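Peer 1: Can you look at this prediction? I've put the sequence above it.
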Amino acid sequence: MAVIIEDLNRNLLRNLLRGPRQPTTKLFERPKYNDIWAGLLFIAVFLGYVAVSGVTIHRYAKYKGFSGGGIYDASNDFSLNTNTLVLFIFVLCVALAFSYAYFLGARYFSKLFIWVTGILNIVFALATGIYYIVRGQYGGGIVFLIFGVFAIVCFISWIPRIPFTAYMMEVSIDVSRQYGHMFLVSTIGGLVAVAFAAWFSVTLVSIYVAYEPDSTGVNPACPNGSGGCSTARVIGLVVYVTFAMYWFSEWLKNTVHTTIAGVYGSWYFFANSPQGMPHGATRGAFRRATTYSFGSISFGSLILALIQMLRQACSIAQQQEAAQGSLIGSIGFWVLGCFISLLDWLVTFFNRYAFCHIALYGKAYIPSAKDTWKMMKDRGVDALVNDCLVGPVLTMGSVFVSYVCALLAYLYLQFTNPGYNQGGDFTAVIMAFAFVIGLQICQIFMTPVSSGIETIFAAMAWDPQVLVHDHSEMYYRLVQLYPKVQQAIHA
């Protein structure tokens, strides 16, 4: 009798979802090239980065003896040198190790992973704040303590939603285990991110070595003030290569995301259909992401790169104010940084689902964003998305890795005490770049986990009947954990 009643309930629930089903024949059709201007601009900026990097690294190699060959043997006491390069190597190793460990934790221990992420962020933020206060840097210490209190409040509010989030992570990871090449895509993307971060680190140090002027005339790259050296040139080149780094990192992350979203879309629409999974789904998704959708991905990544440049500038200013003991200035820049971070979160959220639509339907960036947002609001899936903690949890994890990298940079500068940083002038800048390196590498490694869930939500918005008919077990489990799902996807 119980079985009969459950069957009747299942049939009743299937009939609740009415409305035309999005024809699957429209999925994965041969698209056209979109947003070509953004793709060409991205290539031009990257080639400019290559040119700047080549020239500055050549000048660095030419005068390498002046900048030292290790941690303590540099004659250069006025700008970044090989000591800084060694630090960035340590930062890269730490970011790679922590990111991969975090990735494995998400893959094998989903529920525990969420708890550990929240607790570690709270403990680390509070400990860092206390450490800064003990060291006499009250501005930075108070900011980190505020972060810690905010993390506590957020985590307590998340506890009721942890079972729902853990199940969505399990679904995403179970699918990825069936198609192990998705982890291969993520691993390759992570390694490319590490390699690019290493390249960026060398380029950044080389810019200072090659063009930082010195009033005493000690810098052999700038004899008697010549050689094109000036503070303005250093600032301009640093801003340019940092912007290029952000844009490339975002493009890489979003290319991995779009590729994996294409595979999850294939699974959602075809895994339990008569046609079955398309052959070479990963290869096809990657080809579309790097050809037809290259411009669209570049466009969306450009918007994020500009916002993140502003956020980093605000972070550097806040840390400099804290180092100078200016509590009001430090808190002021922290508040401004919070607003910029909120804008960054909103645009990132918007982009992720737009890229899911691009992966499935191959449209241009703006039409994809409009269509996805409209459908999610019509279906009510935006409420479902907001109640899933995967995005915030992965962000907290990435920020934790960034904290570790920034703290490593701070401790390294304290213990090695390089000549160029006797007054602490470069501490804020170096910590900010270490933070960014850790954040970007971890986010790229964690892309498969979030991409799967976001694609499932987007596909549910477009065709909820597929969820009920082809993935009924997942649907009924969702109803148990999150009863609102019936209203969220009800047309």
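Peer 2: Happy to help now that I have it. Numbering: from 1, shown residues only.
Peer 1: C-alpha only now, for contacts and for neighbours.
Peer 2: Noted.
Peer 1: host element of residue 443?
Peer 2: Assessed by DSSP states H and E, residue 443 sits inside helix 427-445.
Peer 1: and that helix, how far from the chain's centre?
Peer 2: Put simply, helix 427-445 sits 11 Å off its chain's centre (Cα atoms, centre = their mean, to the nearest Å).
Peer 1: Now do it: which elements does it pack against?
Peer 2: Packing partners of helix 427-445 (3 or more Cα pairs under 8 Å, 6 or more residues apart in numbering; DSSP states H and E): helix 82-108, helix 181-211, helix 231-270, helix 294-323, helix 390-416.
Peer 1: Now render those helices as TSV, adding mean neighbour count.
Peer 2: Compiled in TSV, the helices and strands packed on helix 427-445 are given as follows (neighbours: other Cα atoms under 10 Å):
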stretch	mean neighbour count
helix 82-108	20
helix 181-211	21
helix 231-270	22
helix 294-323	22
helix 390-416	21
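Peer 1: Which of these sits closest to residue 21?
Peer 2: Of all the helices and strands packed on helix 427-445, helix 231-270 sits nearest to residue 21, with 11.3 Å by Cα to Cα.
Peer 1: nearest to residue 6, of the helices and strands packed on helix 427-445?
Peer 2: Short answer: helix 231-270, nearest of those by Cα to Cα, at 24.0 Å.
Peer 1: what's the angle between the closest one and helix 427-445?
Peer 2: 20 degrees (axes from the mean of the first three to the mean of the last three Cα atoms, to 10 degrees).
Peer 1: And the next helix-or-strand element following helix 231-270, what's buried?
Peer 2: Once helix 231-270 ends, the next helix or strand along the chain (criterion: DSSP H and E) is helix 281-290. For helix 281-290, burial by neighbour count (16 or more other Cα atoms under 10 Å) applies to 281-282, 285-286, 288-290.
Peer 1: let's bring in a second model and compare:
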Amino acid sequence: MQPPENQSLALNGREVNIQNLPHLQQYNAKRREAKMKEIQTGVDLLQSVGIFPSRRPCQDVVWAVLFLSVVAATACFSIYYFQDIDTSRNEDAAFRDHETLNHQQVEALTAHVGRLTLAGVAGTLASLVFAFFFMMLAKACAKPLVYAALFFVPALTIVAGLVLLGLVMAREPVSVMSLIPGGCLVALGVCYASCVCCCWRRYIPFTVEVVEMVAEISNDNPCMVAVSVLGSFAAAIWVMLVAICWVGVTIKYKSDTADQDLNASEPINFAFLFLICWGGGVIHNVCHTSYCGVFGRWYFNEEGWPLVSSVRVALTTSFGSICLGSLVVAVIRMIEYAVRVAQQEAQSEGNYVACVVFCVLDCFISCIGDILEYFNEWAYVQCALRGSSFCKSVRATYALCVCNGIQYVIADLLVDSVVSLGAFMSGLVGCGMGLAVALSGLERSPDGARTGAGAGQDYAMVAIIGGFLGFFGGVIGGASAMSIFSSGTKALLTCWAEDPRPLQEEYSGIHDTIAAKIHDHESN
């Protein structure tokens, strides 16, 4: 394999000799030549297709058609099975009077379905409202927020360890072995906090600057939260459709009573889990691509309605690329799930050699899935900017990052910690709202005591399920809104690699910091 003839490329306002890139020096001659050719292909795409072209052809159409066909089939099956369950179960008096494993009557449980559904919806809406104020808070005081995000996990781990130790020591007698779990949690939290102080402290100022910039742009485009709202409800509807299909298949072929085991065969479980992963990935990446389009249009000062244009691109010309990339990740996740099932079976059979092998394989496949999922988000930036196909976007992203040293900047960013904190806090807000809604409609007697359907275990059940649904919906909604920070960071760094001048004019300090980081790494 011969190296590319043109090894000097004009990119990012400077001449880049791809043969001398520091990233390639770790490979042998054969692999270096292959990677040089990949970079050349990506650069050719970057130079042949401009930013925000006036006309965008639909890319990877076959994958969009396949996904939409799967969605249509899932919706039809869910309607069919829902009607079948309703006619064959809910009208059966014997079924309504049947008691479940925790001695609750089915008829009593179905009385709470509407309220519990409302609890999940209310939790999602409350989390989105909280996420909006969280973005405003990030603009006003980004530094305390970043510190809180970094120390939140170690603090939570230490508190959990101390609580566990307190519970153990409150009992008599206290054994040394019973103190080990709590002590391990405390030690783990202390080690985590030490890493934040010693290893990550130098990255905090740069992260604060980036969070402030992304929050300011987000507050100038507050309608992006509307995409989060639609994405959250689309994800909830998709999960509901798939769940109805799963329950319908299970009941139709495996069960006629409320208490029988409803576990379907493993192939059916694999199929429905695959649908959850693929559909959820498509919804998340549509939102991500829309966010990237908004930030890209702000960066290059494109006229028009940035949110409308970005959503239209994500749902039309780039939808096939989003479906393809999400499909690849979903397949990897299914392989990961299959390995975990095999590991559990080996463990139950006492085959420890196979258990260790599957454990190692699980870690390896999980890392591959995480890498693909992370890199796909960078590739979708090119889909938002140029409207290229998924495979071409991957090549263009690789070339852009390697030729401009963006990987060095990514390594110094801790924005994901802020995203995780915001998502968790949104979940807590959703949990509180869901709990309040779930319990608000329970009947009260004149003296204020719970009666009827709200008594005893039923009361506790409604509280637990309502809080869980609120938390679940809150995490989904909060994570969707908080991903604006992650998407905005990726989009802005990619746009800077395309053309650094707009960032230099608007945020000269961040531009100088990025350039200095890349120069320092390349010098070393």
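Peer 2: Arrived safely, thanks for sending. Remember, predicted model here, so these are calculated numbers, not experimental data.
Peer 1: May I have the TM-score of the superposed chains?
Peer 2: The TM-score (TM-score structural alignment, normalised by the length of structure 1) is 0.69; 436 aligned residues with a Cα RMSD of 5.3 Å.
Peer 1: on that earlier part again, the helices and strands packed on helix 427-445 of structure 1: which one's closest to residue 377 of structure 1?
Peer 2: Closest to residue 377 of structure 1 of these is helix 390-416 (Cα to Cα; 18.9 Å).
Peer 1: who does that closest one touch, helix- and strand-wise?
Peer 2: helix 82-108, helix 110-134, helix 427-445, helix 447-462.
Peer 1: Which residues outside the last one are in contact with it?
Peer 2: Contact with helix 447-462 of structure 1 is made by 21-22, 106-107, 168-169, 172-173, 176, 182-183, 186, 253, 256-258, 260-261, 264-265, 268, 352-353, 356-357, 372, 375-376, 379-381, 385, 390-391, 394, 466-467, 489, as judged by Cα atoms under 8 Å, 6 or more residues apart in numbering.
Peer 1: would you turn the helices and strands packed on helix 390-416 of structure 1 into a markdown table with distance to residue 303 of structure 1?
Peer 2: Shown next, in a markdown table, are these (distance: least, Cα to Cα, whole Å):
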| stretch | distance to residue 303 of structure 1 |
| --- | --- |
| helix 82-108 | 25 |
| helix 110-134 | 28 |
| helix 427-445 | 16 |
| helix 447-462 | 19 |
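Peer 1: ok, the buried residues of helix 281-290 of structure 1 vs residue 66 of structure 1, which is closest?
Peer 2: residue 290 (42.4 Å).
Peer 1: which residue lines up with the closest one in structure 2?
Peer 2: Aligned by TM-score structural alignment, residue 290 of structure 1 pairs with residue 315 of structure 2.
Peer 1: repeat for residue 188 of structure 1
Peer 2: Counting by TM-score structural alignment, residue 188 of structure 1 corresponds to residue 230 in structure 2.
Peer 1: again, but for residue 306 of structure 1
Peer 2: With TM-score structural alignment as the matching criterion, the partner of residue 306 of structure 1 in structure 2 is residue 331.
Peer 1: got a list of what the residue lying closest to that match once chain neighbours are set aside touches?
Peer 2: The shortest distance from residue 331 of structure 2 to any non-neighbouring residue, by Cα to Cα, 6 or more residues apart in numbering, is to residue 274 (7.3 Å). When contacts are counted by Cα under 8 Å, 6+ apart, residue 274 of structure 2 touches 330-331, 333-334.
Peer 1: so how far is residue 84 of structure 2 from residue 274 of structure 2?
Peer 2: Between residue 274 of structure 2 and residue 84 of structure 2 the computed distance is 24 Å (Cα to Cα, to the nearest Å).
Peer 1: Then residue 265 of structure 2?
Peer 2: Relative to residue 84 of structure 2, residue 265 of structure 2 is positioned 21 Å away (Cα to Cα).
Peer 1: With residue 408 of structure 2 instead?
Peer 2: 56 Å.
Peer 1: Report the secondary structure state of residue 15 of structure 2.
Peer 2: Secondary structure state of residue 15 of structure 2, per DSSP: H, G, I helix; E, B strand; the rest coil, is strand.
Peer 1: quick one: it and residue 8 touch, right?
Peer 2: Yes. With contacts counted by Cα atoms under 8 Å, residue 15 of structure 2 reaches residue 8, the gap being 6.3 Å.
Peer 1: got the buried residues for stretch 36-55 of structure 2?
Peer 2: For stretch 36-55 of structure 2, the neighbour count (16+ other Cα under 10 Å) marks 36-43, 45-46, 51-52 as buried.
Peer 1: if we can go back for a sec, of the contacts of residue 274 of structure 2, which are reproduced in structure 1?
Peer 2: Under the criterion both residues aligned by TM-score structural alignment, their matches' Cα atoms under 8 Å, the contacts of residue 274 of structure 2 that remain in contact after alignment to structure 1 are 330-331, 334.
Peer 1: export those residues to a markdown table and tack on distance to residue 432 of structure 2?
Peer 2: Shown next, in a markdown table, are these (distance: Cα to Cα, whole Å):
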| residue | distance to residue 432 of structure 2 |
| --- | --- |
| 330 | 32 |
| 331 | 36 |
| 334 | 33 |
